[in-house]
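>>> A predicted structure for the sequence below; I have some questions about it.
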Amino acid sequence: MGEFIMPDWLKNQDAETIHRRMMARLPPDIDDTEGGFPWDFTKPTALEKAELLQFHLVETLKIMFPEWSYGEYLDLHAKRVALERRAAGYAYAELEIEGIAGTVIPAGFAFAVPSVNSQPAIEFRTMEAAEIAEDGKAAVGVLAVLPGTSGNVPADAIVLMVSPMRGITAIKNPEKASGGTEEESDDSLRARIMEIEQGLDTGFVGCDADYIRWSKEVPGVGTSFVIANWDPAVKNSVKLVVLDSNGEPANDHILELVYNHIMSPEDRLNRKAPIGAILTVVAPTMKGIAYSFSASLVDGYDAATVADSISKAIQEYYIKAKSEGLVQYIHIHAIITQAPGIYDFTRLTMNGGIENIAIALDEYPGTISVDLGIPREVVG
C-alpha cells in the first residue's frame, strides 16, 4: 500500500492560517486585534474548520479507496467485490485416548490444557463421537473452544478432561495443535481486494488465481499455490497447496474446509470450481532452512527480539521466493542488513552454506531457526 499523500488543496489549512484569512477579510473599520470581540468570536470557527479539513476530510478521502481504507470501511470495499474478512480460526488437534473398551466419548466432550500460573486452561471439544476400541485406544479430532493463536499448543499439552468420565485413563495429543489464527488484518484483506481488482478481465473461471482466491476465503488460510495438471493420468487435475495464516502447513481440518468450500460436494449449486475439475487439497512439504550468522547489535536491542523480527521479514519474503522457486542468499542478506537492531554481521549461512536454495514445485520454504551467534538473553 502506497503512502496517502494529502491533496494540495488541503494543505495550509491549519487553524492559524485559516484565522488569519478570516481576520484579513474583516471590514477596515472592525477591530481585528487579538483579544477583541471579532478575534475571539472567529477563532473557534477557525479551529473547527481546521479539524474538518485536516482530519475528517482527509479520513473521508482515505476510506473512499481500498488502498488507504481500514476497519469497517475496508469491509465495505471487500463486500463490493464479494469478499468477507476472514474470521479468526480455531486450532485443531488429534487426541489419542486410552481407557476401557466400549467407552463412548460424545461429540462436544471437553478436554483441556491445564492452567499454568495466571494463564487460564485452554479447552478443546471433540468434533464427533468416538468409541474406545478393543485395544483400549481411540483417536478423535478436537477443536479449540476459542479462536486465535492461543490454541496452537505443543504436543502432549492436552492432558485433562474438563469433566471426569469413567472409562478414560489417559489423554494426549501426539502432535501440536495448529490452525488457530487471528482475525484477518486490514493489510491481508486489502491485498485480496487488490488481487481481485487487478485480475478483472484477465483470466477465465477456474484459473489459478481463482483457486487461490477461493482458498483464502476460508478462515485460517494464509498462502496457497496451484499445481495444474499435476496428475497426467487424471484429466483436469488441480492440486491446491495450502499454508495457514501462521505460515505453517495447513492441518487436515483446514484442508477439508478448503476442499468443501471450493467443491461443495454436498451442494453442487454452490460449487465454485468448473465442471470437470478434479481438485486435490494438500499441505506443502516444508523445505526447512536454518539461518546462522555472527551479529553485532545496536545498544538497547536483545538477540531474541532481533531474531523474531528477522524471522517475520523472512516469512514475508517466502511468498516471493516460492513464486521464483528459489530462496536467494543475497535477498536474505538484505533482509538481515535492514533489520532493526543489527549494527553489523558476518558469515551468513543458509543450511550451512552460501548457495541459493531451490524450492521444488510442491515445497514451501520454512524457517528452522535464526541464530545470531549471540545468547538470546544477552542485551546490547
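Great, that's in hand. Numbering: from 1, shown residues only.
>>> C-alpha from now on. contacts and neighbour counts both.
Noted.
>>> The host helix or strand of Ser294 - contacts with which helices or strands?
Following DSSP states H and E, one finds Ser294 within strand 285-297. If you count contacts as 3 or more Cα pairs under 8 Å, 6 or more residues apart in numbering; DSSP states H and E, strand 285-297 packs onto strand 342-350, strand 363-371.
>>> in it, what counts as buried?
Thr285, Met286, Lys287, Ile289, Tyr291, Ser292, Phe293, Ala295, Ser296, Leu297 (16 or more other Cα atoms under 10 Å).
>>> Taking strand 363-371 as reference, get the angle to that strand.
Orientation check (axes from the mean of the first three to the mean of the last three Cα atoms, to 10 degrees): strand 285-297 against strand 363-371 gives 30 degrees.
>>> Following the chain past strand 285-297, name the next helix or strand.
Next along from strand 285-297, by DSSP H and E: helix 303-324.
>>> let's bring in a second one:
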Amino acid sequence: MYESQSYAVILRRMLDRIPDDVDKRQGSMIYDALAPAASELAQLYVELDMGLRSVFPQTAVEDHLDDLTEPFGLTRNQATYAVRKGVFAGAAGVLLDVPVGSRFSISGVTYAAVSKIAAGQFEMRCETLGVVGNQHYGTMLPIDYIAGLVSATLSDVLIPGAGRESDASYRARFFSEVREPTTSGNKANYKKWALEVDGVGGAQVIPLWDGPGTVKVIIIDTNKQPASPALVSNVQAYIDPGAGTGDGQAPIGAAVTVVAATSVEINITGTISLDGSRTLSQVQIDFESALTEYLADIAFSSDPSVKYARVGAMLLNVAGVADYSSLLLNGASGNASIDAEALGVLGTVTLSV
C-alpha cells in the first residue's frame, strides 16, 4: 500500500519544501540534515505496510496469521511423523517378529517398531518429523541387537509424514472454514473431521450414497495419493467407529463409510522439437515434475479434470522445448476426465523428437 513512499520520494518531497534560494544540493547542510530523517520515514512506511498486512487474513503470515485465526478455533497443523511398514525375516527368509520398540536406521533416518500388523510385519514410526520419513525404501540396519534377524526392509508408506502447514495451505483452510460453516453434521462437518486426522490431505463427502442416513467420505493423503488402508481405518475410527452409534464425531444414526480415492492414471505421449540447449531426458524429467505438481494441485478440486491446454502449456514452458505436436492424454487430444471419487496420478510419459 505504501510502496511509493521510498527514501528518494520522501527526500524529494522534503527538499521541495525548502525555498529555492537555499542550497539544497547533495552535500549541503540542508540536504545532510534531511536525508537521515527521510531514511527513517521510509523505514517507518515499510513497517507500517507490514503492520497493515498482518491484520488481514488475506495477507498475514506466520504468527500473525495464527493470531488472526485463533479466535475462530483453528490452529495450524504441525509437522507429523511418518508411519511405514517394516518387514523382517530370519534364516531362509522366514518371517520374524521383532520386539515392539526396537529401532532401525536407513540413510541416517531412524524408525521404531510401534505395533504388529501381521507375522514379521510391523508399523514403523519415523523418529524425525516431516516428509523425510516418507522418502527412503529398502534395507534397514538394526540399532539394537535382535537375535535371529537376517533382513529388515522398510516398505509401504502407511501414513505419510507432513511438514508444518504452510501459510498458503492454512489460509485456504481458514477461508474454507469461515465461508462454509460446519454445523449439525453437514457436509462441511464431515470434511473437517476427515482433515483433522494426521495424514489426510483432502476429502470429498457424498451424502445419502447408499440410502437414508448414509455418508461416504473419500480421502487422499498429504502426498495427494490414494490413502492407505491404515489411514482409512484411522479416519473411520475417528468419524464413525460404530456404524451410526455416535461413538465418533458423526451424530447418532449417520452410517459413515470412509474409503480411499481411486486413482486414474494419466499417460501422456507427444513429439517435441528441442532448441538445442538441453537433452530429451532432461526435458522429460522436468516435464514429469511439473505434471506431478499440477496433478497434486487439482486433486479433489472443484474441477479435477486434467486440461489438455494446460498440459501443452506446461510442456512449452519446460526449458529446452521449442515446440510440440501430436500431444495425447490417455490416447486422446482432449481433457482427461476424473470423477469426484478419484484423482489423477501420473502414469507414463513418452516424449520423442
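That came through fine. Not measured: the values here are computed from a predicted model.
>>> So after superposing, what's the score?
In this superposition the chains share a TM-score of 0.83, using TM-score structural alignment, normalised by the length of structure 2; 345 aligned residues with a Cα RMSD of 3.3 Å.
>>> coming back round to it: quick one, which of the helices and strands packed on strand 285-297 of structure 1 gets closest to Lys176 of structure 1.
Proximity to Lys176 of structure 1 (Cα to Cα) singles out strand 363-371 among these, at 16.0 Å.
>>> what stretch of structure 2 does the closest one fall on?
The aligned range for strand 363-371 of structure 1 in structure 2 is 342-350, by TM-score structural alignment.
>>> OK, contacts around the residue nearest to the spatial centre of structure 1?
Closest to where the C-alpha atoms of structure 1 average out (Cα atoms, centre = their mean) is Ser245, at 4.1 Å. By Cα atoms under 8 Å, 6 or more residues apart in numbering, the residues touching Ser245 of structure 1 are Gly179, Thr181, Gly220, Val221, Gly222, Thr223.
>>> Can you find the partner of the fourth one in structure 2?
For Val221 of structure 1, the aligned position in structure 2 is occupied by Val200, per TM-score structural alignment.
>>> For its match, the count of nearby residues, please.
25 (other Cα atoms under 10 Å).
>>> In this structure it contacts Val217, no?
No: between Val200 of structure 2 and Val217 there is no contact under Cα atoms under 8 Å: 11.6 Å.
>>> where exactly do the helices run in the stretch 51-200 of structure 2?
With DSSP state H, counting those that start in this stretch applied, the stretch 51-200 of structure 2 shows helices at 62-69, 167-179, 187-195, listed in chain order.
>>> Which stretch of structure 1 is the longest one matched to in the alignment?
Under TM-score structural alignment, the alignment places helix 167-179 of structure 2 onto residues 186-198 of structure 1.
>>> next one: that stretch to chain centre, how far?
Put simply, stretch 186-198 of structure 1 sits 13 Å off its chain's centre (Cα atoms, centre = their mean, to the nearest Å).
>>> which residue lines up with Phe65 of structure 1 in structure 2?
Using TM-score structural alignment, Phe65 of structure 1 lines up with Phe56 in structure 2.
>>> Grab the nearest non-local neighbour of that match.
The shortest distance from Phe56 of structure 2 to any non-neighbouring residue, by Cα to Cα, 6 or more residues apart in numbering, is to Leu68 (7.7 Å).
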